[in-house]
Structure formats: C-alpha cells, structure tokens
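Novice: Need a 3D model of the following:
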Amino acid sequence: MIDTLTSLRFIFATMVFGAHCYVIDGFFDAHFFKEGFVGVSFFFVLSGFIIAYNYQKRLQDKKITKRTFWVARIARIYPLHWLTLFLAAISGGYVVASGVLDWFGHFLTSLTLTNAYIPEAGYFFSFNSPSWSLCCEQLFYICFPFLVPLARDWRRLLGVSGLAAALIVAGMYFTPENDIKGYWYVNPVTRLPDFLVGMLLFRLYERLKDRNIGRLQGSLLEIGSVALFLAFYFGAAEIPKVYRYSCFYWLPVAAVLISFSLQKGMLSRILSNRLLVAGGEISYSFYLIHLFILLSYAEWQKETGGHIAWYIAVPLLFCVVIGLSLLSYRYFEKPMNKRVKSLLNR
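Specialist: Predicted coordinates for the structure are as follows:
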C-alpha cells in the first residue's frame, strides 16, 4: 500500500464529515464545507487506482482468480455495511417509506446494494445514506476483472474513458435539475468513469514511479497539485453542480493522486505520518459511521432543545466518530473480513 494515499483517504473522509455537519449547525451550510462531497469522487478515482495497483497484474498473470478477487471485495464492504444498515433499521429514523411493503423494498435494495440504481432519494439515501457509494463500488468490483484486458493497452483504455466522459458531459447538459442527483451523483453506471480515471492513473504511475524525480521536483509537483485542487474547489461555486458531482474534479483529483503516489516530495513525508496513515486505515468505518452520529446528535438537539456551540460539539463528535471507527476497525471490520474470506473460500 502507498502510505500517502492511505493518509489522503482520511483527509477526504474528513471533508465528507464537514459536508454533513450542516445537519447540526447552519455555520456549515456554506460552500467551503458543503463542497466536501468531492471526497466521494476522490474515493472512486482512488478505488480505480488502488484496485489496479493491487490486482491488475495478479489477474493478468492468473495468480488469482476472478472469484478470489470478488470474495476479497465482498469481505471488505459487506460486513460493516450490513452492521450499520441493521443499526439504522433498528433506530427507525433513517428511511423514507410508507407502509410495511415499501419499507421492506427499501431495506432489500439497501441490503443488496442496489438502491442507488433507483433514481429516487427515498431509495438511494434510505437507512445509512452514505452507503449509496458502496453500490457504485460494488459495480466497479464486478466490472474490474473484465476491464483488465482493456487496461493492457493504455491507449485503448484512454479511448474508452474519453468516449464515456463525452457521453457523460452531454447527458449532464440535457438532464433536468431535479434529476441530476439520481442520475449523475449516485448512479453506479454513470460513476464508472471515475473508476476508469483511477485505472488510467495507475498506468501513468507505472511509467513514472521509477523515474529519477528529486525531492525538489517532487515537492513542486505535490504543491502544484494541491494548489490546482484548491483553485478548482474554491472556484466550483460558479460551476453547475451536475458537473461538480464528478467530471469537474477529475483533473485536480488526478493531479493530487498521481503526485502523491510517487512519494517524492516534502508533503509526502508529512502524509507518511503514522497517525495520518492510521486515520486512512479506519476511513471506511469513519465514512459509514459519521452521519449516523451527526444525525443522532441533531435528533437529540431537536428533542431536548439542548444546544452546544458548534466549535465545541463538532470536535467532540469528530472524536466520537474516530473512537468508534477505531473500535470498529480493530474488533469488527478486520476480524469479519478474515471470517468472510474463510467462509466463502471453502
């Protein structure tokens, strides 16, 4: 694993946390925080890079089978997803549904990670709403072994990705405002190009990783990529949101990812800090747990009329999420990963 990219997972997960803090205080209902949904785009592009980094050659050389790959990914995403889904279902406040049959329909699609294919917020944001992104990841994992032959030739992969990008931009332009989230933000099929961008970046990484890049050059690349990302981030308010959901951020996210994957600059030394890497390791738990905690606190505020200043409440809630994520990672996520692999590989 590349430590700098693991640390970036934590940083972008924190941005998603900030994007959701508006549920507890209006201070966070501002572009600086709410634009943090870009963290999801980063995760999708990173997923394409890391999956290619870990599995592409092994699948090409037939050192592992498709089944082994799929089992590894099931063991990675499903145990914690099901745990948080059941907790959300038991709590009773995280689904929009009318009637028992409708409730079970929402639950079944969430259980099988198919809810994001239905362009209705009542489905794709039901129960533990961040789990919609796992629907996308599941499609990426299903497709990846079949994309490996395509990835042998970077020109062919680039051509397919370019065609997909052109179709997406055209489709976004003609989509009514009320439908953009259902069709372009959460839909797994239309988020597949994000994953392809990550696969393309891995091919670029292969060409650059052994280059003699000095500390100064590496530092300039990293600083430049961060500056580019921030320019896009702060200038995004003028861009229609439909593009910001994915394609607008491909370039700056790609620049950040490739520059830090090389681990040549001074910023990489900072991101290689053990605590930041540990934060990246628990980022999956953090991502699935954080909104549950924020919404629970918001409900407490509503029911009791209690109020704690946001500059006290948010750091406390952040620490609670970190603590729960550490416990989840160590005592549930890792053990269940091993158990599911063992069970399915029999």
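
Novice: all contacts plus neighbour counts: C-alpha atoms, from now on.
Specialist: OK.

Novice: which residue ranges form the helices in the stretch 1-150 of the chain?
Specialist: Remark: helices assigned in the stretch 1-150 of the chain by DSSP state H, counting those that start in this stretch are 3-20, 31-34, 38-51, 57-60, 66-91, 100-111, 121-124, 132-151.

Novice: Centre-most residue in the chain?
Specialist: Centroid-nearest residue in the chain: F43, 3.3 Å away (criterion: C-alpha atoms, centre = their mean).

Novice: List the contacts of that residue.
Specialist: R9 (C-alpha atoms under 8 Å, 6 or more residues apart in numbering).

Novice: got it, and the one 3 residues further on?
Specialist: L46 is in contact with F195, G198, L257, counting by C-alpha under 8 Å, 6+ apart.

Novice: How much space separates Y297 from G306?
Specialist: Distance from Y297 to G306, counting by C-alpha to C-alpha, to the nearest Å: 10 Å.

Novice: run this one through as well so I can compare:
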Amino acid sequence: MTITRPGAQPDSRPGAQDRSRLPSLTGLRAVAGLSVFITHGLALGLFIDPAVLMQYVRYGANAGMFGLSFFFVLTGFVVTWTASSQDRAWLFWRRRFFKLFPNHVVVYLIILALWIPTGVPIKALEALAGLLLISAWFPSEPFLFGNLNGPMWSANIDVLAYAAFPLLYVLVKKIRPNRLWAWAIGVTALSALVPFVANAFLPDQPPSLVAPEVSWPQHWFGFYFPLTRALEFVVGIIMARIVLTGRWIGLGALPATLLTAGYYLATLDVPVFYGYTFVPLIPMALLIPAFAMADVRGRRTLASSRLMVWLGERMYAFFVIHVTVMFMVHASFSGENGVVGMYTRTTFGLGTGILVLIATYLLCLVLAAILYALVEQPVMRRWSRPRQRDDRRNPAGPLPDVASGRAS
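Specialist: Purely as a prediction, here's the structure:
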C-alpha cells in the first residue's frame, strides 16, 4: 500500500499544495531492497575472478547497510506521518502485527519444509526465537544465526519500535518545534557513540564469525542489538515531526539523492557492518524528508513512478524471501538443496555471474508479488482493522496526544 496520511494535516503546512500521499517513499523502498539484495549477493561468491569479487565487495558491501538504515528511519518517519490523535494504541499494534507476521510465518513454514529433508539439525530454542522475532535480543551467535531465515533478525528492531511507538509519539510531540533539529542531531550523535562504547566496555573476545576484526559482543551490540538500532527509528520520528511542523531546511529530492550517492562513495571503506551504523543514518535522515516534501508539494520524482511504487509495495515480501531464494537458486547449479546455506558454490565469469544475479532478483520479485497478493494483502484487508461495531465496544483510550483534535 502506498504510504498515505489519512485525513491528516501537518501542524504547519509544508507547502501550499499539501498532499497526504507519499508515493516517492514507497518507491524508494524498492531501491533500498535492491541494495540489501546486492550486499547479500556477496555471500554467494558468484565470480571466479578474485579481482572481480574484490571489486564487488568494495562497492557492494555497504549497500545493504545503507538500505537497512533507510528502512529503519523510514519506519519511524511513516508511522509518525500516519499517526492520528484518534488512533488507539491497541489498533496500531494490531495493524503492525498483521503487517509483520503473516508473511514471516508463511515463509518460515516453507523454510522448515525445505530444511527438514536435508537432515541438518534444527535447534528448537533458536528456531522458536526466530519465529517469535526475538533472536537479536540474545548476545549469542548460534541463537541469532539459528533463526532459519537470517535477514529477519532486523524485524526484531521493528517489533521493539512498534511496541514503543505510542510512548515515543507522546514524548517526541512534547519537543518544541524549534528544538527538533537539536534532538535529531543529538540522537544521531548518540548512535555515533555506540561502536566506541562497545569497543571501550565490552570484551574483545571471542571474535565475531562474520566480522572477525571485532569481538562478537562488540559486533552484536553495535549492529544487531534492538535497543541500539532503534535509535534510527527515533531519528525517523523526529524527522517526520520536523516536516510536519514546517521546520524542514528546504533540501530538494535531487540534491538529497546526489548527496547520498556521494556520501556512499566517500564512505566505501567505513566498516558499517562492524557497528558504525550512524554512517548511513546521516544521509537517510535527510533523504527521506526531502522526498516526502517533494510528494507533499505535488512534484513528480523517479521514485514516485507507477513501477517504483509497485515494486516498493512488495518490498517487505521481497525481504522475507530473498536470501532463501538466492541460496536455493545458486545451489541448484550443483544439484543441491541450498536452504541451509551450505552447498557447493558454483562460480562464473563476470557476464554470467551478473546474469545469474539479475535472474535471481527477478525471481525474488515474482515470488514476492505472489506472497503479497496471496498472504499480505488478504490478511491486511481482513484482520488489520476490527469491524466497526467491535471498535465502538472496545473501551481502550486513544493514542495519547499532547495536542487536541488533530493528527500528526
């Protein structure tokens, strides 16, 4: 569904041609999803030429980190943009539950069905934590990576963010508009302190299996721990308030895009994966409001095209399935089942390897579209909102608001 702000008006109109729809932000989700796909493609080891593989690592390693930060900031921005003083906390949680869990559970069961015939043991506690989206809370590599569907550790942050949003919504709305920028900078600075706190106070052993230059406790705290990653969600909330209160600095969508691209190239050698997550946070905190303002003012962008919006709407389904599909496709070249990620790697020349990546991406899109049509959309239509009579009977109070009679 395209991001909209139902029936709401900003605290101060950002422009004379105010719009509630934010198609550009929906379309940008497709770019972020592709970024994550590119980085996860590194795990396949597709290219036979070591020089090509090293260039892929250099230019693609941080792509997924930027894409992931985009999603975290976007989540905070969007739930604030669509929040209403007439909403109820339990209704918000209900909508988020039925958005987050059905795709996850369906794909989880498919993975189980593919996994069991391999004979590779499934650790019950780790698998259960993965199903419940709580595995990232435990500072244990086997626990985190035993969740059966690796990328879904990031949904642990979404669960925390959604749970805390009704309270965060109230707290952020109490910030005076002229102080919002100071708070945005302050929370970003707090995020920048995370890796330094981890290096100073957490054990430097044992080394992380996936980032051996840092210890596992430091890596977990800086990159996976829901509390530290939720800072990006908080920045998204504050940036939405900046736009809604008319405090945006006027940075346009094109300059913000160029700034983000230049920033990405300038930080290729920064090890974001080791916990320096504040690095992509900075450009994402500017990019998202810039495109939101373009939509508010009725300006078309490449991200707001029909194709980009169509792709963006299916990006959560894409995210849930893409790594499993990547492993299964790659393993098929050696006639193996790749669901567990352990199989004989087939390598290719540059052209063939790129074609394999493109074909795999397109297959992921097709399967995501099916999942979106058969699971996500029907569930959201049927269960994300209660029937009107049930809503009237429920005694729960509205989502707290410090201003009366308006949504933000």
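
Novice: can you tell me the mean distance of stretch 198-205 of structure 1 from structure 2 after alignment?
Specialist: Compared with structure 2 after the fit, stretch 198-205 of structure 1 shows a mean deviation of 0.7 Å (mean C-alpha distance after the TM-score superposition for structure 1).

Novice: What is the corresponding segment of structure 2 for that stretch?
Specialist: Here stretch 198-205 of structure 1 aligns to structure 2 at residues 236-243, judged by TM-score structural alignment.

Novice: quick revisit: what about Y297 and G306 of structure 1, which has more around it?
Specialist: Ranked by neighbour count (other C-alpha atoms under 10 Å), Y297 of structure 1 and G306 place Y297 first, with 17 against 10.

Novice: Counterpart of that one over in structure 2?
Specialist: So, by TM-score structural alignment, Y297 of structure 1 is matched to V329.

Novice: Please, which helix or strand holds its match?
Specialist: Following DSSP states H and E, one finds V329 of structure 2 within helix 315-332.

Novice: Next, the angle from that helix to helix 23-40.
Specialist: Helix 315-332 of structure 2 runs at 20 degrees relative to helix 23-40, counting by axes from the mean of the first three to the mean of the last three C-alpha atoms, to 10 degrees.

Novice: tell me what helix 315-332 of structure 2 is packed against?
Specialist: Helix 315-332 of structure 2 is packed against helix 23-40, helix 89-115, helix 350-371, with contacts defined by 3 or more C-alpha pairs under 8 Å, 6 or more residues apart in numbering; DSSP states H and E.

Novice: Output the ones you listed in TSV, with mean neighbour count and distance to W248 of structure 2 appended to each entry.
Specialist: Formatted as TSV, these follow (neighbours: other C-alpha atoms under 10 Å; distance: least, C-alpha to C-alpha, whole Å):
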stretch	mean neighbour count	distance to W248 of structure 2
helix 23-40	23	16
helix 89-115	17	27
helix 350-371	17	35
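
Novice: before we move on, the earlier item: looking at the contacts of L46 of structure 1, which one is closest to G224 of structure 1?
Specialist: Using C-alpha to C-alpha, L257 is the member of those that sits closest to G224 of structure 1, with 12.0 Å.

Novice: What helix or strand is the equivalent of that closest one over in structure 2 located in?
Specialist: Using TM-score structural alignment, the equivalent of L257 of structure 1 in structure 2 is I288. According to DSSP H and E, I288 of structure 2 maps onto helix 278-296.

Novice: Who are the packing partners of that helix?
Specialist: Using 3+ C-alpha pairs under 8 Å, 6+ apart: helix 278-296 of structure 2 touches helix 23-40, helix 63-81, helix 180-201, helix 226-244, helix 253-266.

Novice: Tell me which of those sits most buried.
Specialist: helix 226-244 (a mean of 26; mean count of other C-alpha atoms under 10 Å).

Novice: Next up, the contacts around the spatially closest residue to the match of Y297 of structure 1 that is not a sequence neighbour.
Specialist: Closest residue to V329 of structure 2 apart from its sequence neighbours, by C-alpha to C-alpha, 6 or more residues apart in numbering: T360 at 6.9 Å. Contacts for T360 of structure 2 (C-alpha under 8 Å, 6+ apart) come out as V325, M326, V329.

Novice: Reformat the residues you listed as JSON lines; add distance to P50 of structure 2.
Specialist: Formatted as JSON lines, the contacts of T360 of structure 2 follow (distance: C-alpha to C-alpha, whole Å):
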{"residue": "V325", "distance to P50 of structure 2": "24"}
{"residue": "M326", "distance to P50 of structure 2": "21"}
{"residue": "V329", "distance to P50 of structure 2": "22"}
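
Novice: looking at structure 1, which of those residues still make contact?
Specialist: Contacts conserved in structure 1 for the contacts of T360 of structure 2, counting by both residues aligned by TM-score structural alignment, their matches' C-alpha atoms under 8 Å: V325, M326.

Novice: what's the closest of the helices of the stretch 1-150 of structure 1 to I223 of structure 1?
Specialist: helix 3-20 (14.0 Å).

Novice: That closest one vs structure 2, mean deviation?
Specialist: Looks like 0.5 Å for helix 3-20 of structure 1 (mean C-alpha distance after the TM-score superposition for structure 1).

Novice: quick one: which of the contacts of T360 of structure 2 is nearest N199 of structure 2?
Specialist: Relative to N199 of structure 2, the closest of these is M326; by C-alpha to C-alpha it sits at 33.8 Å.
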